[in-house]
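S.K.: predicted model and sequence follow; I will ask about them next.
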Amino acid sequence: MKEQQDEWLAGRNAVTEALRSSQSVQKVWVAEGVKKASIHEITQKAKEQNIVVNFVPKQKVDTLVGHKNHQGIIASIAAHNYSDMETLFQRAEAKGTAPFFILLDGIEDPQNLGSILRSADAAGADGVIIPKRGASGLTSTVAKASAGAIAHVPVVKVTNMARTIAELKERGLWMIGSDAKGDGDFKQLDASMPLGLIIGSEGKGMSRLVKESCDFLYSIPLMGQVTSLNAAVAGSLFMYEVQRKRS
């Protein structure tokens, strides 16, 4: 996966303070050859917070941050702060509607994530849930692609998507998944229930565990020669179908 245009922190002190504070650190990169003893606190705190630490050649670090004044360690931070799950439930309660959450199973393209946030805002979704690993975070590229929606749609980052889905189902949500081999047409979905809409990654779709967690799998009829739609486009169709039926 190509690294996104995140905001960068360079140097041991800057990265250490970011991990100590509430800043949303996405990933940490360490140049090969840096003494592990000198970055022990950083790697330990990153591990405690389930933040990925990548050990890469020094040239890679130079390229990512754009200069060589980094002491062999840099971190990418989110362009916007993340929210928590309770905020999503509170938004639904305030509107007096059944919860409607969007769960993204590994959307890597920041343009797609930005587009999904834009659609989520327009369709009245209560928030978006993304995984910590293997997916785009809230980068500046995502913010631009969202056309401002990133400021209005709360995004929750979770460690384990399958476990999160199980917890949401315990709280009354029904999970519907977008899948090319789904049993029914997406227009058949019941929008009156508390819903979690799961959108799989570009190309691979949903992971096995996530797919097995779905209560319903729906497909979008395709009349042409292509076999699938862009993840953001498919997600938008589902979101607006929920909005249409709830209006």
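M.R.: Nice, thanks for sending it over.

S.K.: C-alpha only now, for contacts and for neighbours.
M.R.: Noted.

S.K.: residues contacting Thr139?
M.R.: Applying Cα atoms under 8 Å, 6 or more residues apart in numbering, we find Thr139 in contact with Gln4, Gln5, Asp6, Glu7, Ile77, Ala78, Ala79, His80, Pro110.

S.K.: Gln90 too?
M.R.: Per Cα under 8 Å, 6+ apart, neighbours of Gln90: none.

S.K.: check which helix or strand it maps to.
M.R.: helix 85-95 (DSSP states H and E).

S.K.: check what contacts the helix or strand just after that helix and list those residues.
M.R.: Tracing the chain C-terminally past helix 85-95 and defining elements by DSSP H and E, one meets strand 100-105 next. Residues outside strand 100-105 that contact it (Cα under 8 Å, 6+ apart) are 88, 92, 120, 125-131, 135, 161, 194-201, 205-207, 210.

S.K.: quick check: Pro131 touching Thr159?
M.R.: Yes - the pair Pro131 and Thr159 qualifies as a contact (Cα atoms under 8 Å) at a distance of 5.9 Å.

S.K.: neighbour count winner among these two?
M.R.: Pro131 (21 against 14; other Cα atoms under 10 Å).

S.K.: what sits against the residue lying closest to that one once chain neighbours are set aside?
M.R.: Computed as Cα to Cα, 6 or more residues apart in numbering, the closest residue to Pro131 that is not its neighbour in sequence is Val158, at 4.9 Å. By Cα under 8 Å, 6+ apart, Val158 lies in contact with Ile129, Ile130, Pro131, Lys132, Thr164.

S.K.: second structure for comparison follows:
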Amino acid sequence: MSSHSERNDARRGKNTRGPGRFPKRAEAPADDWLWGWHAVAAALANPRRAKPQRLLATADRAREIERRFGRLPALEVADNAQIAQRLPQGAVHQGVALKVEPLESAALEDFVAEPGAVLVMLDQVTDPQNVGAILRSAAAFGARGLILQDRHAPRLAGALAKAAVGAVDAIPTAQVVNLSRALESLAESGWRAVGLDGAAEASLEEALDGGPTVLVLGSEGEGLRRLVAEHCDVLAKIPMPGGFESLNVSAAAAVALYAATRARP
């Protein structure tokens, strides 16, 4: 039977295990690291990335990295437990983790308005898993970029990058101060904004015209904020004959991106 000194003392709110038996997990904010093979490999392959600060990999992953990217000074061979110690609890790292400077924000001027071009704008969508899944769909359907408000969006690392499966480095992301002003600037460049709103009269199919389109999606529950909605050229809904009131925002983004793909000339 374990002694009191070897148990977690919930009353005191601290761990009273003997020293050295279980190493303390290192403090590792989720926005400091990328993990998962696809996310890390995409970052290493991206010429827009700064040099890695640290790259932890199991022996097998280290050999794979060297085959694909050559010798990297930042590479350190570590076992799975050692890698896990550098990451947030429960991170599924697949034998590799990378600490690197964040990507620089894209500029709105980088997004050229061409027939069939699609951008995605997120209004206060803050869940990293949702944003990561939206980036993955954006990459799959050939979107030109993602636009986020810098104060109300998760950083493009950690669990978000893992969910995006490499799309963080495939899709340029612009982080802007004000979404309404961003929509004004994009409109001047020839973009047309289609906001998704479950209460809209027009269907998404009716709203899409095949021209350069910004798909604007709001947070679950609150939807688009008033000023953002007012800066959209049209509001549209995704018809749902099955009777469910709404889709998860990442699922709605995937449906909207597919619809926009079909509307391309």
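M.R.: Happy to help now that I have it. Remember, it's a predicted structure, so these values are computed and weren't measured experimentally.

S.K.: that older thread, of the contacts of Val158 of the first structure, which stay in contact in the second structure?
M.R.: With the contact criterion set to both residues aligned by TM-score structural alignment, their matches' Cα atoms under 8 Å, those that also touch in the second structure are Ile129, Ile130, Pro131, Lys132, Thr164.

S.K.: which members of the contacts of Val158 of the first structure are the farthest-apart pair?
M.R.: Looking at the contacts of Val158 of the first structure by Cα to Cα, the two members farthest from one another are Lys132 and Thr164, with 12.1 Å of separation.

S.K.: the two: which is more packed in?
M.R.: Taking Lys132 of the first structure and Thr164 together and counting by other Cα under 10 Å, Lys132 has the greater number of neighbours (20 against 17).

S.K.: over to the most centrally placed residue in the first structure. Which of the three states is it?
M.R.: Here the mean C-alpha position of the first structure is nearest to the C-alpha of Ile130 (Cα atoms, centre = their mean), at a distance of 2.7 Å. Classification of Ile130 of the first structure by DSSP: H, G, I helix; E, B strand; the rest coil places it in strand.

S.K.: roughly how far apart are the aligned residue in the second structure for it and His231 of the second structure?
M.R.: When the second structure is aligned by TM-score structural alignment, the residue opposite Ile130 of the first structure is Leu148. Summarising the geometry, the distance separating Leu148 of the second structure from His231 of the second structure, computed by Cα to Cα, to the nearest Å, is 15 Å.

S.K.: next one: Leu56 of the second structure
M.R.: Counting by Cα to Cα, the gap from Leu56 of the second structure to His231 of the second structure is 45 Å.

S.K.: so between those two, which is more surrounded?
M.R.: Comparing Leu56 of the second structure with His231 by other Cα under 10 Å, the one with more neighbours is Leu56, at 24 against 20.

S.K.: which SSE is Gly218 of the second structure in?
M.R.: Taking DSSP H and E as the definition, Gly218 of the second structure sits inside strand 213-218.

S.K.: so where is that strand in the first structure?
M.R.: Aligned by TM-score structural alignment, strand 213-218 of the second structure corresponds to residues 195-200 of the first structure.

S.K.: superposed on the second structure, what's the mean shift for the matching stretch?
M.R.: Using mean Cα distance after the TM-score superposition for the first structure, stretch 195-200 of the first structure ends up 0.6 Å from its aligned counterpart in the second structure, as a mean over the superposed pairs.

S.K.: gap between that stretch and the chain center?
M.R.: With Cα atoms, centre = their mean, to the nearest Å as the basis, stretch 195-200 of the first structure stands 12 Å off its chain's centre.

S.K.: just stretch 104-112 of the second structure next, same as before
M.R.: Averaging C-alpha positions (Cα atoms, centre = their mean) puts stretch 104-112 of the second structure 17 Å from its chain's average.

S.K.: which other residues reach that stretch?
M.R.: When contacts are taken as Cα under 8 Å, 6+ apart, the neighbours of stretch 104-112 of the second structure outside the stretch itself are Arg144, Gly145, Pro172, Thr173, Ala174, Gln175, Ala182, Ser185, Leu186, Ser189.

S.K.: can you map out the helices along the second structure?
M.R.: Counting by DSSP state H, the second structure has these helices, from start to end: 37-45, 59-69, 80-85, 128-140, 158-164, 179-188, 204-207, 226-230, 249-262.

S.K.: export the ones you listed to a markdown table and tack on distance to Asn15 of the second structure?
M.R.: Supplementary listing: the helices of the second structure in a markdown table, determined by distance: least, Cα to Cα, whole Å:
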| stretch | distance to Asn15 of the second structure |
| --- | --- |
| helix 37-45 | 33 |
| helix 59-69 | 33 |
| helix 80-85 | 17 |
| helix 128-140 | 30 |
| helix 158-164 | 27 |
| helix 179-188 | 46 |
| helix 204-207 | 55 |
| helix 226-230 | 48 |
| helix 249-262 | 39 |
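
S.K.: out of the ones you listed, deepest packed?
M.R.: Most buried of those by mean neighbour count (mean count of other Cα atoms under 10 Å) is helix 158-164; its value is a mean of 26.

S.K.: where's Glu93 of the first structure relative to Ile107 of the first structure, distance?
M.R.: 28 Å.

S.K.: more neighbours: which of those two?
M.R.: Counting neighbours by other Cα under 10 Å for Glu93 of the first structure and for Ile107 shows that Ile107 has the greater number, 26 against 13.

S.K.: residues contacting that one?
M.R.: Shown in contact with Ile107 of the first structure (Cα under 8 Å, 6+ apart): Leu113, Gly134, Ala135, Ser136, Gly200, Ser201, Glu202.

S.K.: in the second structure, what residue corresponds to it?
M.R.: Ile107 of the first structure is assigned Val125 in the second structure as its aligned equivalent, the criterion being TM-score structural alignment.

S.K.: how far away is that match from Arg67 of the second structure?
M.R.: 38 Å.

S.K.: and if you look at Ala164 of the second structure?
M.R.: When Cα to Cα is the yardstick, Ala164 of the second structure and Arg67 of the second structure sit 24 Å from each other.

S.K.: can you check Gly158 of the second structure too?
M.R.: Plainly put, Gly158 of the second structure is 25 Å away from Arg67 of the second structure if you go by Cα to Cα.

S.K.: also Gly242 of the second structure?
M.R.: 50 Å.

S.K.: which ones are touching whatever residue of the first structure lines up with Ala159 of the second structure?
M.R.: In the first structure, the position corresponding to Ala159 of the second structure is occupied by Thr141, as judged by TM-score structural alignment. With Cα under 8 Å, 6+ apart as the criterion, the residues that contact Thr141 of the first structure are Gln4, Gln5, Asp6, Pro110, Gln111, Gly114.

S.K.: this completes my enquiry, with thanks.
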